[in-house]
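Undergrad: sequence? don't have it. structure:
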């Protein structure tokens, strides 16, 4: 099973990718995780990527494609979280998949209004110990936890200004992918404002319908 999750920042792509993985055994390929790993490692690539992130801008296509490419041949299948984000990336992905002799089974678009996403994202806090994301209102960081001692910080790209810039970029550059994949008969749209289990149920239903 090879599924792409698209949607604005904060729509729950990471959460749903993990839940799909748990249900199907498919590997989660998160370009966001790859990017953060490079930043944490302090590599030259990581420093370049951080500059884009801090400005609320998209990382260039060639960097994302190169990071994702080694993982796309996974025999257990995959769920792509955060990639592709532009039509150019989508076409580059198709070229890589053609080389590997594999295709895309389903593209799920998670939908939510901008104001809901701003509220979700500005309340996020990330553990510097584990990398896990929490929310001050919906999923507060643990207190005095040995499993995740923190500290819990707001990422530079979770400020309201950076969030709104990312949403603008999503509408300009990524949202057109819905039309792109709809023409291929791969797209399903899911209401991401519902509860996490409800969203997962709708995502799995969409995957089965195209299976």
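TA: Yep, it's here. Worth saying up front: this structure is predicted, and the values here are computed from it rather than measured. Numbers count the residues shown, from 1 in each chain.

Undergrad: only C-alpha atoms for contact and neighbour calcs from this point on.
TA: Noted.

Undergrad: now the strands: where do they sit in this protein?
TA: Remark: strands assigned in the chain by DSSP state E are 2-6, 27-30, 78-81, 106-111, 124-127, 133-135, 152-153, 187-191.

Undergrad: what comes up buried for the second one?
TA: Of the residues in strand 27-30, 27-30 count as buried by neighbour count, 16 or more other C-alpha atoms under 10 Å.

Undergrad: between those, which is nearest residue 64?
TA: Closest approach between the buried residues of strand 27-30 and residue 64, by C-alpha to C-alpha: residue 30, at 10.4 Å.

Undergrad: check contacts around that closest one.
TA: 14, 80-83 (C-alpha atoms under 8 Å, 6 or more residues apart in numbering).

Undergrad: give the contact list for residue 1.
TA: Residue 1 neighbours (C-alpha under 8 Å, 6+ apart): 26, 76-79, 105.

Undergrad: okay, now residue 115: neighbour count?
TA: Close neighbours of residue 115, defined as other C-alpha atoms under 10 Å, add up to 9.

Undergrad: swap in residue 25?
TA: 15.

Undergrad: The closest residue to residue 49 other than its chain neighbours and residue 190: what is the separation?
TA: Excluding the flanking residues, the one nearest residue 49 by C-alpha to C-alpha, 6 or more residues apart in numbering is residue 59, at 6.2 Å. Distance, residue 59 to residue 190, by C-alpha to C-alpha, to the nearest Å: 26 Å.

Undergrad: Comparing the two, which residue is more hemmed in?
TA: The neighbour comparison of residue 59 against residue 190 (other C-alpha under 10 Å) goes to residue 190, with 20 against 16.

Undergrad: The more buried one reaches residue 112, doesn't it?
TA: No. In this structure residue 190 lies outside contact range of residue 112 using C-alpha atoms under 8 Å: 9.1 Å.

Undergrad: can you name the two of the contacts of residue 30 that are farthest apart?
TA: The distance between the two most remote of those (C-alpha to C-alpha) is 11.6 Å, for 14 and 83.

Undergrad: re earlier: quick one: the residue nearest to residue 49 and residue 47 touch, right?
TA: No. If you go by C-alpha under 8 Å, residue 59 and residue 47 don't touch, sitting 11.6 Å apart.

Undergrad: show me the contacts for residue 93.
TA: Counting by C-alpha under 8 Å, 6+ apart, residue 93 touches 65, 84.

Undergrad: redo that, cut-off 10 Å
TA: 65, 68-69, 72, 83-84, 87, 99, 103-104 (C-alpha atoms under 10 Å, 6 or more residues apart in numbering).

Undergrad: Included below, for side-by-side comparison, is a second structure:
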């Protein structure tokens, strides 16, 4: 099972990716998590990514594609994976398609989270408050100003992925504003139809 979860920041992709991991025994390939791990480890790629992420910008395609290509080759990804936060651009989507073809792999589905963007800022503020209340660190991208900038970048770059994947017959949509369990159910229905 090889999936992409597509949608703006704060749409609930990370939560649903975790549920897919638990239910299907696949791995979540979150470029955000992989990049944060590289930053924490102080790797060369991590140092490059840190400056870009701290400014609320997206890291370059070559950094992200390199991380994803290596990760797909790891043994725990053989049973399948869910990509969360990648691809972000049509160029990345094309590179992913080529990379998978070289490995004789293909995507099963691309699930787009449809959301009311005007309500996402409130969701992010709540997420930051919950993290503080539980003593967890607040993600830098949970700052409302940084978040709004990321939302603008999403609209400018990532929105083009909807027609890209629709043309390939892979795109399915769920209501990202629905309760978490409802979204999980919608995704399960999609997978029952699309994954052999």
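TA: It's in. Just so you know, these numbers come straight off a predicted model, no measurement behind them.

Undergrad: TM-score for this pair?
TA: For this chain pair, the superposition-based TM-score is 0.92 by TM-score structural alignment, normalised by the length of structure 2; 192 aligned residues with a C-alpha RMSD of 1.6 Å.

Undergrad: related to what we said a few turns ago, turn the strands of structure 1 into CSV, including distance to residue 174 of structure 1.
TA: Shown next, in CSV, are the strands of structure 1 (distance: least, C-alpha to C-alpha, whole Å):
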stretch, distance to residue 174 of structure 1
strand 2-6, 8
strand 27-30, 16
strand 78-81, 13
strand 106-111, 10
strand 124-127, 23
strand 133-135, 23
strand 152-153, 28
strand 187-191, 14
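
Undergrad: Point out the most buried one among these.
TA: For those, the largest average neighbour count (mean count of other C-alpha atoms under 10 Å) is found in strand 78-81, namely a mean of 26.

Undergrad: Where in structure 2 does that strand align, residue-wise?
TA: Matched against structure 2 by TM-score structural alignment, strand 78-81 of structure 1 falls on residues 81-84.

Undergrad: what about that stretch, how far off from structure 1?
TA: By mean C-alpha distance after the TM-score superposition for structure 1, the fitted stretch 81-84 of structure 2 averages 0.7 Å away from its aligned residues in structure 1.

Undergrad: Pull the residues that contact that stretch.
TA: Against stretch 81-84 of structure 2 from outside (C-alpha under 10 Å, 6+ apart): 1-7, 13-14, 16-18, 20-21, 24-33, 68, 71-72, 107, 109-110.

Undergrad: In structure 1, what residue corresponds to residue 137 of structure 2?
TA: Residue pairing (TM-score structural alignment): residue 137 of structure 2 is matched to residue 153 of structure 1.

Undergrad: sorry, back to before: can you tell me how far the residue nearest to residue 49 of structure 1 sits from residue 197 of structure 1?
TA: Residue 59 of structure 1 sits 31 Å away from residue 197 of structure 1, taking C-alpha to C-alpha as the criterion.

Undergrad: can you check residue 124 of structure 1 too?
TA: Distance, residue 124 of structure 1 to residue 197 of structure 1, using C-alpha to C-alpha: 20 Å.

Undergrad: Let's have the buried residues of strand 27-30 of structure 1 in TSV, adding distance to residue 133 of structure 1.
TA: Putting the buried residues of strand 27-30 of structure 1 into TSV (distance: C-alpha to C-alpha, whole Å) gives the following:
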residue	distance to residue 133 of structure 1
27	19
28	16
29	17
30	14
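
Undergrad: just those now: which is nearest residue 171 of structure 1?
TA: Residue 171 of structure 1 has its nearest neighbour among the buried residues of strand 27-30 of structure 1 in residue 30, at 20.5 Å by C-alpha to C-alpha.

Undergrad: can you count the residues close to the residue opposite residue 166 of structure 1 in structure 2 once aligned?
TA: Per TM-score structural alignment, the equivalent position to residue 166 of structure 1 in structure 2 is residue 150. Neighbours of residue 150 of structure 2 under the rule other C-alpha under 10 Å: 18.

Undergrad: thought residue 150 of structure 2 was touching residue 54?
TA: No. Under the criterion of C-alpha atoms under 10 Å, residue 150 of structure 2 makes no contact with residue 54, lying 11.8 Å away.

Undergrad: Need the overlap of contacts for these two.
TA: Counting by C-alpha under 10 Å, 6+ apart, the residues touching both residue 150 of structure 2 and residue 54 are residue 141.

Undergrad: where do the helices sit along structure 2?
TA: Here structure 2 has its helices, by DSSP state H, at 13-24, 31-41, 44-54, 61-72, 90-102, 117-133, 144-153, 161-167, 180-194.

Undergrad: so how far is residue 202 of structure 1 from residue 110 of structure 1?
TA: Note on residue 110 of structure 1: its distance to residue 202 of structure 1, by C-alpha to C-alpha, is 10 Å.

Undergrad: Name the residues contacting each of those two.
TA: Common neighbours of residue 110 of structure 1 and residue 202, counting by C-alpha under 10 Å, 6+ apart, are 188-192.

Undergrad: In contact with the match of residue 137 of structure 2, which residues?
TA: Contacts of residue 153 of structure 1 by C-alpha under 10 Å, 6+ apart are 124-128, 133-134, 141.

Undergrad: repeat that with 6 Å
TA: When contacts are counted by C-alpha atoms under 6 Å, 6 or more residues apart in numbering, residue 153 of structure 1 is found next to 125-126.

Undergrad: again, but for the one 4 residues further on
TA: The contact partners of residue 157 of structure 1, by C-alpha under 6 Å, 6+ apart, come to residue 54.

Undergrad: hang on, the earlier thing: looking at the buried residues of strand 27-30 of structure 1, which is nearest residue 161 of structure 1?
TA: Taking the buried residues of strand 27-30 of structure 1 together and measuring to residue 161 of structure 1 by C-alpha to C-alpha, the closest member is residue 30, at 23.8 Å.
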